Each structure stands twice: as C-alpha cells, then as structure tokens.
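**Q** Would you be able to build a 3D model of this:
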Amino acid sequence: MDIRQFQTFKSAADLGSFTKAAQALQYSQATITSHIQQLEEEIGYPLFDRLGKRIVLTEAGKELYPYVVELLTAYSKIKHISEDNHTVRGELRIGASETMTVYKLGPVLSQFKKQYPEVTLSLINDNCMPLREMLHTGELDIAVTLEPHVDDPQLIAIPFLESPLVFVGGSHLAARSMGELQDECIIFSEKNCSLRRTFESYMERKAWTVGSHMEFTSMEAMKQCVVSGLGISLMPYMSVEGMLRSKDMAALQTDDELTFYGQVCYHKNKWLSRAHRTFMEMVLGQQDTGNQRGVQL
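**A** From the prediction side, this is the model:
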C-alpha cells in the first residue's frame, strides 16, 4: 500500500467525487481511479458505491475511513519528526480571505518569513467557504477568515478580532439611510461569499427585492464602483476606513449592527507542527484593531 492511495481515498470520501479529488490533489482522473482500485484489491472489498456521478462509501469504506484519518495524522507527524525545541521548519499551507490578507496578514507573513526561513510557506486567497472546504480535504493546514462565528464540529475556530460591517455608498449619499436607498444598484460580492450571504439575509429581513445589481470577485473592484457612485454595498469597516475618512465614500445610516469575526481555523484532527503553532500564535497575538465600534461612521 502507498500513502498516496490513502490520501486519495480520504479526499474522495470527503468530497464525494473522484473528479473533485483529482482537482484537489492535482492528480489525473486515471491516477485517482488507479489508487482506489489498488486499495480495493488490497482490502478485498469495494470501498465506494459508484452511483452515476456520485460516489458513496460502502460499509467497508466506512470502516476503513477512521483508520485512514489516524494513519494520515501519524504520517504528518513523521514528516516533522526532525523538529527539535529550537527549530521551526517544514511546510505551512495557509488560506486567507482577501480582506484578511490585505489588512491583517501582511506584517505577520513578512515577520514569519524573516524569522523562520526554513519553513516553506504557501498562501491561497479565496472566500471563506472554499477555504473551510480545503481544511476538510487537507489541502490547507490553517485558514484565516473574516465571517460570522464558524459553527463546524470538524473545525477548531479561534476568534481574534471583531470587525463591524458598514453599508457604504458614493459620497453624494452622505447622511442618507438604507431605508431611503432601496432602488439603488446593489454591489454584491460573489455568491459563495459570507459577505454576500449576510447582505442578502439583511435584504430578506427588510423585505427588499433585488433589482439592479452587480457582482464582483474582488473587494477592491467593489470599492471603486462605490466611489464612482455606481451603487451601494456592504463591506468590512477595516477595508473602507481610509475611504470613509477621506470622504471618497459615505457610510449609510442603519439601526442594524452587523459584525464579522477574524478567526484562525484548522481541522480538529490536524496535527499541529511547531511551524503551525508558531504561525497561529503570531496571528492571534495581533492587537484587536478591527473592533471599531466607537468610531463615528
């Protein structure tokens, strides 16, 4: 048996798809199929029921799964067995949302790379939901997200800052309330984004109907559209603080308080190396400068 076969098995089981496992592990579809077939031959039983495009663990697969999790955890420990009390080395795969990368992680990443040059560091920017999925599949070690409190029994989520959300519009809308602006164009982030879901939930509570709207994958593009007067949006205060102070955009009045939390997340079964623990300590050690409740918007 090969460790890669077990990694393929776990990824396919977690994602429910050989195709998604191939994408996650960057293998060809043929390699994924070969790994599963070899493992099934070794075990002597089929591990998956192939139901069209869906795959489901058989009873043998369900019995094998916890042992594979235990094996891969031990394998991770073995890869870092050369660490001693004075050395931080190894591989660190981090995921972060765009806002956290731009406004919080820059100094941490710079300091970490300078202090621990023996650590191979990689960073993926994505929305919070895909980042959490990558923690489940093992593609990421740690995710730093900005979203509502994470409620996932498989993940450990440690909050380290609180950031209010603010409704914003062009400077010509200063002193206007959200209730007066129902007909304005709505500037959304993409659909699998926590910010988008929070905005849509707010509109549903207010019985608003989504009319004219635009959708962007980039927070910076959204900000420029707001500044240009193209519509209104909902954004983390930390990402627009400078533009509000310079009056390039305006905060819109509302009685509702919406809050996101900066969180460091990892899988509960993830073995944390010295590199992992050191990075998380550096992130969690940041002063909570995201809580701006006392600032007049």
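**Q** CA only for contacts and neighbour counts going forward, please
**A** Fine.
**Q** how about the helices in the protein?
**A** 3-15, 18-25, 29-43, 59-79, 98-100, 106-115, 128-137, 194-205, 219-227, 237-245, 274-284 (DSSP state H).
**Q** want to put them side by side, so please do this one too:
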Amino acid sequence: MDFKKYKTFQVVADTLNLTRAADLLGYSQPTISLQVQSLENELGVSLLGRSGKKTFLTPAGKLVKHYVDQTFALMEEMETELRKLEHPHGLLTVAAPEFYCTQYLSLILHSYISENPNVKLQLFSCDSNDAMKKVASNEADLAIIAGPCDSPLMETMPLGKEDLVLVATSELLARHELSELLERYPFITYKSGSNIQRLVNECLQEYGFTPDKYIACVSDETIKRTVMYNTGIALLGAGLVEEELRKGTLAEIHRFPGKIETNMVMLKKRLAEQNIRSFAEIVQRVWKEWD
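**A** Down below sits the predicted model:
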C-alpha cells in the first residue's frame, strides 16, 4: 500500500483543486495527476470527475476519502501514543491523604513538573482507602497511601515507615492523671474501615487501651485539630505532630515505632506507562532523600 498516493488523494479531495494540492504537497501538478491516476488504476474505480472547470468526488471517491481520513487519523493517534512512550506527556492524576499532599507531594510535584513540563498534574486529596479505589477504577494513575495494599491487581512500592504517636494536649495532661484522661475523654480516630484504622486498632490492643467513646474523622488534619481543642486523645503519625510535640503544645503519651508503612500503589497492568514510571522514580528518589 503506497501511503504517498493516498495522502495525495486526501489533499486533492480536501481542496478539489489540483494546483492548490500541488502547492500544499510541494509537488508539480502533473505529479499530482499521475499519483491520483495510479491510485484509480490500483483500485479499479474513478475517484474524481470534472464538470466544466470544477473538480468533484465521484461516489467511489467519497467512499475512499472517508476511509482514507479514518486511516490517517488513526496513524496520527498511533504516533501520538508512541511519543508518550518516549517522553511523559498529557495528564497524570495522583491520589493521597491530605497529610501526604501538604507535607510531601507539593515538593515532589514541583520536581516532576520541572523535569517533565509536558505533563499536566492533578492531585486528589482523600483517605488511603479512597485513593486505592481511584487507582483501581483508573480515576487516578497512582496513589500514596498509609498502610498496606492487599489487592492482587496493584503493584506496591514501599517508601518508608513512620511512628504512630498517642497524643493529647499538654494542657489536658497537666490537668488529669493519665488513667483519668484515658477514661474520661473520647478517642479521636479515623472513620471505621479506613486503611490506617487497622493499624490504630493494633496499637491500642498492644497498649492495652480499649476506648469507650469515639469521635470518627475523615482526615489526619481534622483529628489533629480536634485534639488541639482539648477534645480528647488520638493516635497520629509522628510527622504530622512533630512540630506540636517540639513546641510542647501536644504531649506524647506513647510511641509505636515504625507502625505506619507508606506505600505507592498503581495498577500492575499500567506499570509500563511512561507518565506513571517517571513519576514513581521521582517519588522514590525524593522520599529516599527525606529518610
């Protein structure tokens, strides 16, 4: 199949003017005429007709033009997709809990865009469970999550581990004995069924503490703010409360070393995609520097 002849016919069919087509393609008019005639002989049909000085498409010409347009459109789409394999391009969507978005991903996104200016990034702030669901449904290309991912469809890349810290405000601890504080005030925690809630339950069991009263929140930041208002106690990642512990606003009751495993997850079938692979490489590199 001589694509050159089909391309020539497409331009002629678009312009219906041999002189104009010759200018657009950089050929002489006789060359244009020969290529169209050769295609007509090859297909065994007449593609163009003339009425006075006007050129028109025959019924066969209209049919061939329809399929030629589709063919070249598909070829352009194929070339575009092939370029994406060579260089990151287009939209990349990342899902992660609010803490990771504010503390880590802002810097990573800046580094990624600096290296890959043709990629448009979109960030979803949601809990780890919802982040994994977005990846599974292709609403997100990858996710940063707290805790494990058990899905056999997902590729999990460990990024690091973080302590969980049982905290209350220093003011509450100063006013109450620890036993009274644990008994009297509610435990502020994540909504039931969330990924990190399983880790929290393990820590509470290890500590021998079974709260009678709970307040369920949707994000780390909401839990921390609720604690800061002297509402109760909570188990939070050390990174989230590091500054408050240093300033003495919050007090550490107990620490559970390395309990939160931070992971990056993506669908196994999409691992070869250049956007995902390039972003994952930068995340792993930057995270290692932080550790």
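**Q** Next, the TM-score between them, please.
**A** The TM-score (TM-score structural alignment, normalised by the length of the second structure) is 0.64; 213 aligned residues with a Cα RMSD of 2.9 Å.
**Q** I'd like to know which of the helices of the first structure is closest to C185 of the first structure.
**A** C185 of the first structure lies closest to helix 219-227 among the helices of the first structure, at 10.0 Å (Cα to Cα).
**Q** And the residue nearest the centre of the second structure?
**A** The residue lying closest to the centre of the second structure (Cα atoms, centre = their mean) is T93, at 2.5 Å.
**Q** if I pick that one, what's in contact with it?
**A** Contact analysis of T93 of the second structure by Cα atoms under 8 Å, 6 or more residues apart in numbering lists L121, Q122, L123, F124, E139, A140, D141, L142.
**Q** The same query, at a cut-off of 10 Å, please.
**A** For T93 of the second structure, the contact set (Cα atoms under 10 Å, 6 or more residues apart in numbering) comprises 120-124, 134-135, 138-143, 275-276.
**Q** got it, and E215 of the first structure?
**A** I186, I187, F188, S189, E190, K191, R196, A221, M222.
**Q** change it to 7 Å
**A** I187, F188, S189, E190 (Cα atoms under 7 Å, 6 or more residues apart in numbering).
**Q** Report the buried members of those residues.
**A** The neighbour count (16 or more other Cα atoms under 10 Å) marks I187, F188, S189, E190 as buried among those.
**Q** P30 of the second structure: neighbour count?
**A** 11 (other Cα atoms under 10 Å).
**Q** ok, now how distant is the residue nearest to the centre of the second structure from L57 of the second structure?
**A** The gap separating T93 of the second structure from L57 of the second structure is 46 Å, by Cα to Cα, to the nearest Å.
**Q** can you check V94 of the second structure too?
**A** 50 Å.
**Q** Looking at the two, which is more packed in?
**A** The neighbour count for V94 of the second structure versus L57, taken as other Cα under 10 Å, is higher for V94 (24 against 19).
**Q** just checking, that one touches L123?
**A** Yes: counting by Cα atoms under 7 Å, L123 is a contact partner of V94 of the second structure at 5.0 Å.
**Q** What's the local residue count around E76 of the second structure?
**A** Neighbours of E76 of the second structure using other Cα under 10 Å come to 12.
**Q** can you tell me which residues contact it?
**A** Applying Cα under 7 Å, 6+ apart, no residues contact E76 of the second structure.
**Q** Contacts only, for the closest residue to F216 of the first structure other than its chain neighbours.
**A** Leaving aside its sequence neighbours, F216 of the first structure sits nearest to S189 (Cα to Cα, 6 or more residues apart in numbering; 5.1 Å). S189 of the first structure makes contact with L195, R196, E215, F216, T217, according to Cα under 7 Å, 6+ apart.
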